[in-house]
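Trainee: What would the 3D arrangement of this be:
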Amino acid sequence: MAELFRNHPEYNPLSPLEYELTANAADDLIIVKGRMSCDVRMQCSRCLEPVEEKIEVPFEEQFRMVAEEKEETSEDVEEAVPVTEERIDLAPYVMEEFVVQLPYAPLCSEDCKGLCPECGTNLNEQSCGCNTEKIDPRMAALQDWFKSQKE
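Mentor: Below you'll find the model as predicted:
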């Protein structure tokens, strides 16, 4: 399981990857379907606090039995993975699908306020009082003009 997250240090597995898969054969196709799940610790993309979440991912992959000598034609290059051996190692397919389905920008909550861009205070815990008002640089001259009109 550690090798699954080797290139993704922002994700830390808290449990083994659990999966329940079934394989069905139809003609020269083998269809593998099921679900995978794992408890993962991540960092909130807004406030950087740790987030623990059970990630559940559906899995479906199609494999096509082909002879070794036979070259793939454009008809064979569908969504099915060509297989020439009697056994199929599902581990690379399962791991790849799980990593692809991990949240790109995990959040501790939908209403997370994040960190103050000025002082770095976690705005979920306290207010910092920094002026974070964004002024469009194209309108900055107008702001100065309005200030001079008040005086």
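
Trainee: CA atoms for contacts and neighbours, from now on please.
Mentor: Fine.

Trainee: okay, now the closest residue to L4 other than its chain neighbours: neighbour count?
Mentor: In this structure, L4 finds its nearest non-sequential neighbour in M95, 6.4 Å apart by C-alpha to C-alpha, 6 or more residues apart in numbering. Residues lying near M95 (other C-alpha atoms under 10 Å) number 16.

Trainee: for K150, same thing?
Mentor: Neighbour count for K150, taken as other C-alpha under 10 Å: 6.

Trainee: swap in Q143?
Mentor: Count around Q143 with other C-alpha under 10 Å applied: 12.

Trainee: do the same with N122
Mentor: As a burial measure, N122 scores 19 neighbours (other C-alpha under 10 Å).

Trainee: packing partners for whichever helix or strand P82 is part of?
Mentor: Using DSSP states H and E, P82 sits within strand 80-83. Other helices and strands packing on strand 80-83, by 3 or more C-alpha pairs under 8 Å, 6 or more residues apart in numbering; DSSP states H and E, are strand 50-65.

Trainee: Show me what the strand it packs on is packed against.
Mentor: strand 29-43, strand 80-83, helix 91-100.

Trainee: To compare with the earlier structure, here is another sequence to fold:
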Amino acid sequence: MQFNVAQLLKEPIGSVRQYELVEDIGSLDADLDALGPLVGRVQMLRIHSGILVSGALSTAVRVTCNRCLEPIAAQVRLEFEESFRPLTEVGTGRYILPDEFEGATDELEDAALLINEQHILDLSEVVRQRIWLAMPMYPGCNWGGEGECPNLTVYLKNIRAVQEGMDITSPEGELETSEAVDPRWATLLDLRERLEGS
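Mentor: Okay, the predicted model is just below:
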């Protein structure tokens, strides 16, 4: 998600560029399991201190349901607006000193908001952070909707059956045994047995 903004920096304040983005984000973050590309629109506006970038993007990511621990797909929509400032002047290549910079002082400290010496504006870090902020804090199978997790009742039924030493039959006619219980739930079964035994 890199853009050469040298020409835009040469243009007068108020100049605009718009881009349609279809970007693979598989390498954006090792902990982010993207199911599809990042798509949307990005607008770059020339301002007195650099470039104001705004965007509306969406993607799909794989997350774990907070209730049943099954992997689910979650649609993530994000909007952002950030001001980027150049490190060097376009015409001369001279570094812009911090006291010459026009704009907020916090923009000087964030490396993700700097346009490098080759006039490349990199949106990767800003977008990565916004994706994490847009994701649900406690994702569920019905993420974005109402109701309970459909898998949770099956797991609870299986745990109860395993505790009682019984097998239960699924609606499809297949036998659901203790092997069907997710191993991550096994600790809860042991704890329940100890609590009831005392």
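
Trainee: Just give me the match in the second structure for the residue nearest to L4 of the first structure.
Mentor: If you follow M95 of the first structure across to the second structure using TM-score structural alignment, you land on R128.

Trainee: Surely its match touches S27?
Mentor: No - here R128 of the second structure does not reach S27: they are 10.4 Å apart, not a contact under C-alpha atoms under 8 Å.

Trainee: Out of the helices and strands packed on strand 50-65 of the first structure, which is closest to C112 of the first structure?
Mentor: C112 of the first structure sits nearest to strand 29-43 of all those, at 12.4 Å, using C-alpha to C-alpha.

Trainee: Which positions in the second structure sit opposite that closest one in the alignment?
Mentor: The alignment of strand 29-43 of the first structure onto the second structure (TM-score structural alignment) covers residues 50-64.

Trainee: Report the buried residues of that stretch.
Mentor: By neighbour count on 16 or more other C-alpha atoms under 10 Å, the buried set for stretch 50-64 of the second structure is 50-55, 57-61, 63-64.

Trainee: between the residues you listed, which is nearest T187 of the second structure?
Mentor: For the buried residues of stretch 50-64 of the second structure, the nearest to T187 of the second structure is T64 (18.7 Å; C-alpha to C-alpha).

Trainee: how close does the closest one get to D122 of the second structure?
Mentor: Look at T64 of the second structure and D122 of the second structure: by C-alpha to C-alpha, to the nearest Å, they are 30 Å apart.

Trainee: Same check on D31 of the second structure?
Mentor: 20 Å.

Trainee: more neighbours, those two?
Mentor: D122 (18 against 8).

Trainee: shouldn't the more buried one be in contact with I51?
Mentor: No - D122 of the second structure is not in contact with I51 according to C-alpha under 8 Å; the separation is 11.9 Å.

Trainee: which residues sit in contact with the residue nearest the centre of the second structure?
Mentor: Averaging the C-alpha coordinates of the second structure gives a centre point, and the residue nearest to it by C-alpha atoms, centre = their mean is I131 (2.6 Å). Neighbour list for I131 of the second structure: 76-78 [criterion: C-alpha atoms under 8 Å, 6 or more residues apart in numbering].
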